[in-house]
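K.L.:
dropping a prediction and its sequence here:
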Amino acid sequence: MDASPELFVTLPNRVRICYQTFGDPSDPAVVLISGHSCSMHQWPEDLITLFSPAGDRHYLIRFDHRDTGLSTEFPVPGGYTLSDMAGDVEGLIDHLDLPSKGFHLVGASMGGPLANIVATRRPEQVRSLTLLYTSPGVNAERPLKQGAMGLAADPISIGISNFRQKYIENEMKLRAALATQPPSEEERRENEVQIAKSMDRELRGGTLHSKGPNHGAASFAGWPGVEMLKDIKCPATVIQGAKDQFFGVVHGEALAKGIPDAEYLLWEDVGHELPKRVWSRFAEVLLRTWKKGDDGSTRDSETKE
C-alpha cells in the first residue's frame, strides 16, 4: 500500500497540521481521527493496511491533532475548544479536496465528538461515521467510570531524571491498565517501540507537554452532547467496549440512540483499547459501514440526476 511521507499544511486558521496518506486518492476517502493527546500514530500502519484489502481499496488519511506529533504546539493554556479542533479536521479535508467526492469519518475516544461535529456541519459530504470507545459527553446521567481520571499521568509529573525511560514505563502502565487481556510478548514489545517513537517525535515537535493540559481543557469545556446527533444524516456505527474503563455502556447507548438508524455493537471482550486481537473484526465493521455509505451516496446521486 502506497504511503506518503509526512506532509504539512498550514490551515486558514494558521494551525499547521502534519498528516500522512495511504493509497490512491481516486479511491473512497477515509479520515481517521485520534483521541485525547494522541497523534496519528494511534492508527498503526499495519492496522491501516487492513482497511484497504484487494478489491475494496480506500484512500486513508491520518494526522496529528494540534498539540500532538509535529503539528502546531500551543502555549498552556491553549484557549481552544473541541469545535476548533473539528475545524482543523475540516481544514485538512478541504486541503485534500475531499468535499467534491465525499469521505468517511472514523473517530476514537475524543476523536468521536470531533467526527460528530464535522458530520453535522457537512451532512452532504460525510458518507459514513464510525465511532469507537467514545461518548456524546459526560453528565450526571453519563458519568466517567470511577477512577478513570487517575489512569492518565501528566508527563511533567514524571520528573527530569531518566525522563525518557520513565515516560515509556508510565505509558506502558497506562496501556496495561486499559488492557482487558494481557498482550502477547510480541505486542508488548511493539507497544514499547511505538511509545518511544511517538515520544521522540513529540519531543522534536515540542508537543509532548502541551497535549495533555490543552486537550484536557478543550474536553472540560464541553463535548457536543446528544441534541446534535439527530442532525447526522449518514450511516453510522457505534462500537462500545463492555469493559471500557472511561466510558460505561450508557455512553455508547446514548450515541446509538441519538444518531438516526445507527448500528450499535457491544464488544464484550474489550475496554478503552484497540488491541491487535480485534483488528480484523474492527476492519470488517469499517468496511461494512463504508459500503453502506458509498451505496447510499450512489443512490443519492442517481436520484438527483
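P.N.:
Looks like it arrived, so ask away.

K.L.:
only C-alpha atoms from now on, for both contacts and neighbour counts.
P.N.:
Fine.

K.L.:
buried set for stretch 66-75?
P.N.:
For stretch 66-75, the neighbour count (16 or more other CA atoms under 10 Å) marks 66-74 as buried.

K.L.:
next, count neighbours for L105.
P.N.:
The number of residues packed near L105 is 26, by other CA atoms under 10 Å.

K.L.:
quick check: it touching L129?
P.N.:
Yes. Between L105 and L129 there is a contact under CA atoms under 8 Å: 5.0 Å.

K.L.:
now do the shared contacts for these two.
P.N.:
Shared contacts of L105 and L129 (CA atoms under 8 Å, 6 or more residues apart in numbering): A115.

K.L.:
among the buried residues of stretch 66-75, which are in strands?
P.N.:
Among these, none falls in strands (DSSP state E).

K.L.:
any idea how far the nearest residue to R66 once chain neighbours are set aside lies from R204?
P.N.:
Using CA to CA, 6 or more residues apart in numbering and skipping residues adjacent in sequence, the residue nearest R66 is T72, 5.2 Å away. Using CA to CA, to the nearest Å, T72 is found at 12 Å from R204.

K.L.:
then K292?
P.N.:
Applying CA to CA to K292 and R204 gives a distance of 41 Å.

K.L.:
quick one, which of those two is more surrounded?
P.N.:
Applying other CA under 10 Å to K292 and R204 shows that K292 carries more neighbours, namely 17 against 12.

K.L.:
what's the burial count for the nearest residue to D2 once chain neighbours are set aside?
P.N.:
Closest residue in space to D2, ignoring its immediate chain neighbours: G23 at 5.1 Å, by CA to CA, 6+ apart. If you count neighbours by other CA under 10 Å, G23 ends up with 19.

K.L.:
tell me which element I239 falls in.
P.N.:
Secondary structure from DSSP states H and E places I239 in strand 236-241.

K.L.:
so the helix or strand following that strand versus strand 236-241, what angle?
P.N.:
Using DSSP H and E, the next helix or strand after strand 236-241 towards the C-terminus is helix 249-258. Interaxial angle of helix 249-258 relative to strand 236-241 (axes from the mean of the first three to the mean of the last three CA atoms, to 10 degrees): 170 degrees.

K.L.:
and helix 249-258, which residues are buried?
P.N.:
249, 251-258.

K.L.:
one more: stretch 170-186?
P.N.:
Buried residues in stretch 170-186, counted by 16+ other CA under 10 Å: 170-172, 175, 177-180, 183.

K.L.:
for stretch 6-15, same thing?
P.N.:
Taking 16+ other CA under 10 Å as the criterion, stretch 6-15 shows 8-11, 15 as buried.

K.L.:
next, the distance between the ends of it.
P.N.:
16 Å.

K.L.:
what are the boundaries of the helices in the stretch 1-150 of the chain?
P.N.:
Using DSSP state H, counting those that start in this stretch, the helices of the stretch 1-150 of the chain run over 45-50, 82-95, 111-121.

K.L.:
presented hereafter is structure B, for comparison with structure A:
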Amino acid sequence: MEASPEQFLKLPHGGRICYQTFGPHAGTPVLLLSGGGQSMLSWHEDLIAQLASALSQSNPSSPPSSSSSPARDYLFVRYDTRDTGRSTHYACLDDEARRRYTLDDLLADALALLDHVCAGVENAARAAHLVGFSMGGATAWMLAARHPHRVRTITLVSSSPVGPAGDVATGIPSVDEATMKRVEAVARPTEGEEWMTDREAVVRFLVGFEEACMGDEEERLTDEERRGAEESAGWAFDRAARVVRDAKQEMGDEDQRKGSKSQDNGRLYERGEERANVSSFFNQAGAAWAAWPREELRRVACPAVVVHGDGDGNVPLRHGEVLAEEMRGGGGGEGDGGAGPVATRQRARLVVVRGMGHGLRRRHWGVVVEEVRRVVAAAEGAMRG
C-alpha cells in the first residue's frame, strides 16, 4: 500500500501533529484514533493493510483486490496525539500542569488534521470513517455528535461514555482493582534522565504496562506478540527522542524564513521539547480522567458499532454496553441504516469479544476489521441507494 513519509501539521495553538497516510489522497478518509498515551504506532501497518483489503472487497467501485492491488478508494490516516511520538511534547510537571488540555482540545486537533488531509478534495469526500480505540473512541463519538457532516461512521473499540473513572451512580464501574494492582506493579524508569537515556528500561515498562492492561491469563502476550510489543516500544522510544531534533529543525527553518532568530520558536522548549521522552504521555491523564460529555451520545446519528472485550479491566464491558445503548446511530450492519440524516434511531450494535482485554492484540484484529467493514458497507450502501 502506498504510504507517505511522516509529516507534520502545525496547529493554531503552536503545537504540531505528526501524521502518516496510507492510500490515495482523493480517497475517502479513514481516521484512526489512538488510545490515551498511545502514538500512531498502535495502528500497525499490517492492521491498516487488512482494513484496506476488507474495505476494497466491500466497495463495488474498487477493482478486484489482490496482494499487488491495494484498495484505491480509502485514505487511512494515523497520527501521534499530543505528548506522544513525534508530536508536540509538553513539560511533565505536576497534576495541575497535566490538566492544561482536555478532550475538547484533542478533538480540535483531530478535526484540524481531517481538514488538512481533505484540503482540495471535493466536499463529498470530506466526511470520514472514524475508528477509535479507548480515549480515541471518545474523540470519535464527540466528533460525530458535534460535527455530523464530517463523519460517515464510527467504530469504537474498548471505549467508554464516561472515561476510566466510571460513573458508579449509574452503574458504570471504574478500573477494576485487579487491573489497577497489575498496572501499579509495573516497574517504571526513574523520573528524569532514565526516561531519556535508558531505552531498555523504557521498553520494559511500556511492554509491562501494555500487558497489565490486557485482562486475564488468556490475554498474556505470546512470545511472538512480546517480540512485536518490544519492537514497537523501541520505536516509541526512538521517535520520542527525535522530537528534540524535529524542534531544532523547525526553529532553523523559521529563522531562515524570517532572516533572524525567532523568539516564538523558543516556546517549543518552554513546553518541554528539549527533554521530550515517552513519559510525556502521562500528561494525557487529565483529559482521560476528567468528566466526558456523556449527554452528547444521543446526538450521534451515523452508523456506529461498539467492539468491547469481556475481559477488559481498564474499561469494563458495561462501558461498551452503555455506549451502544445511548447512541442513536444505526446498528452498523449491512441494511441497518445509513449515514448522517438517514440513520435509524435503533441503538448502535455491540460486539462482545470473549476474553479480550484492553488492547489491540493481533489475535483480535479480525473482529475489528470485520466490524469496520460491515459498518462502512452499511453507510456506503445507503449513500449509493
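P.N.:
Received, thanks. For clarity, every value in this text was computed on a predicted model and none was experimentally measured.

K.L.:
just give the TM-score of the two.
P.N.:
The TM-score (TM-score structural alignment, normalised by the length of structure 1) is 0.90; 297 aligned residues with a CA RMSD of 2.1 Å.

K.L.:
follow-up on the earlier one: just give me the closest of the buried residues of stretch 170-186 of structure 1 to M228 of structure 1.
P.N.:
Proximity of the buried residues of stretch 170-186 of structure 1 to M228 of structure 1 (CA to CA) peaks at L178, which lies at 29.4 Å.

K.L.:
residue in structure 2 matching that closest one?
P.N.:
Using TM-score structural alignment, the partner of L178 of structure 1 in structure 2 is C213.

K.L.:
with adjacent residues omitted, what lies nearest to its match?
P.N.:
H358 (5.5 Å).

K.L.:
which helix in structure 1 has the most residues?
P.N.:
Longest helix in structure 1, counting residues (DSSP state H): helix 279-304.

K.L.:
and that helix, which residues are buried?
P.N.:
Within helix 279-304 of structure 1, the residues scored as buried using 16+ other CA under 10 Å are 279, 282-283, 285-287, 289-294, 296-297.

K.L.:
for that helix, packing partners?
P.N.:
Contacts defined by 3 or more CA pairs under 8 Å, 6 or more residues apart in numbering; DSSP states H and E place helix 279-304 of structure 1 against helix 45-50, strand 126-132.

K.L.:
and these, which is most packed in?
P.N.:
strand 126-132 (a mean of 27; mean count of other CA atoms under 10 Å).

K.L.:
quick one: contacts of it?
P.N.:
If you take CA under 8 Å, 6+ apart as the criterion, strand 126-132 of structure 1 is touched by 102-109, 112, 115-116, 119, 234-240, 286, 289-290, 292-294, 296-297.

K.L.:
residue contacts, the residue nearest to C213 of structure 2?
P.N.:
Listed by CA under 8 Å, 6+ apart, the contact partners of H358 of structure 2 are 158, 213-215, 309, 311-315.

K.L.:
redo that, cut-off 10 Å
P.N.:
Contact partners of H358 of structure 2, counting by CA atoms under 10 Å, 6 or more residues apart in numbering, are 133-134, 157-159, 210-215, 219, 308-316.

K.L.:
strands of structure 2, residue ranges please.
P.N.:
Going by DSSP E, structure 2 shows strands at 7-10, 16-22, 28-33, 74-79, 128-133, 151-157, 304-309, 349-353.

K.L.:
what range in structure 2 does the strand holding I239 of structure 1 sit on?
P.N.:
The aligned range for strand 236-241 of structure 1 is 304-309, by TM-score structural alignment.

K.L.:
give me the mean distance between the matching stretch and structure 1.
P.N.:
Stretch 304-309 of structure 2, aligned to structure 1 and superposed, deviates on average by 0.5 Å (mean CA distance after the TM-score superposition for structure 1).

K.L.:
run the chain-centre distance for that stretch.
P.N.:
Stretch 304-309 of structure 2 sits 15 Å away from the centroid of its parent chain (CA atoms, centre = their mean, to the nearest Å).

K.L.:
buried stuff in that stretch?
P.N.:
Residues of stretch 304-309 of structure 2 classed as buried: 304-309 (neighbour count, 16+ other CA under 10 Å).

K.L.:
stretch 100-108 of structure 2 now?
P.N.:
Quick answer for stretch 100-108 of structure 2 (16+ other CA under 10 Å): 102-103, 106-107.

K.L.:
before we move on, what about stretch 226-238 of structure 2?
P.N.:
Neighbour-count burial for stretch 226-238 of structure 2, counted by 16+ other CA under 10 Å, picks out 229-230, 232-238.

K.L.:
in helices, which of the residues you listed fall?
P.N.:
Judged by DSSP H, these include 229-230, 232-238 as members of helices.

K.L.:
roughly how far out does stretch 63-81 of structure 1 sit from the chain middle?
P.N.:
The answer for stretch 63-81 of structure 1 is 15 Å, by CA atoms, centre = their mean.

K.L.:
likewise for stretch 110-127 of structure 1?
P.N.:
The chain centroid and the centroid of stretch 110-127 of structure 1 are separated by 12 Å under CA atoms, centre = their mean.

K.L.:
what stretch of structure 2 does it fall on?
P.N.:
Under TM-score structural alignment, stretch 110-127 of structure 1 corresponds to residues 135-152 of structure 2.

K.L.:
rewinding a little: which one of the helices and strands packed on helix 279-304 of structure 1 lies nearest to W223 of structure 1?
P.N.:
Nearest to W223 of structure 1, of those and by CA to CA, is strand 126-132 at 14.4 Å.

K.L.:
that closest one: average distance to aligned residues in structure 2?
P.N.:
Relative to structure 2, strand 126-132 of structure 1 is 0.4 Å off (mean CA distance after the TM-score superposition for structure 1).

K.L.:
and that strand, how far out from the chain's middle?
P.N.:
With CA atoms, centre = their mean, you get 11 Å for strand 126-132 of structure 1.

K.L.:
go on, stretch 287-299 of structure 2?
P.N.:
For stretch 287-299 of structure 2, the separation from the chain centroid amounts to 16 Å (computed by CA atoms, centre = their mean).

K.L.:
gap between the two ends of it?
P.N.:
Distance between the two ends of stretch 287-299 of structure 2: 21 Å, counting by CA to CA.
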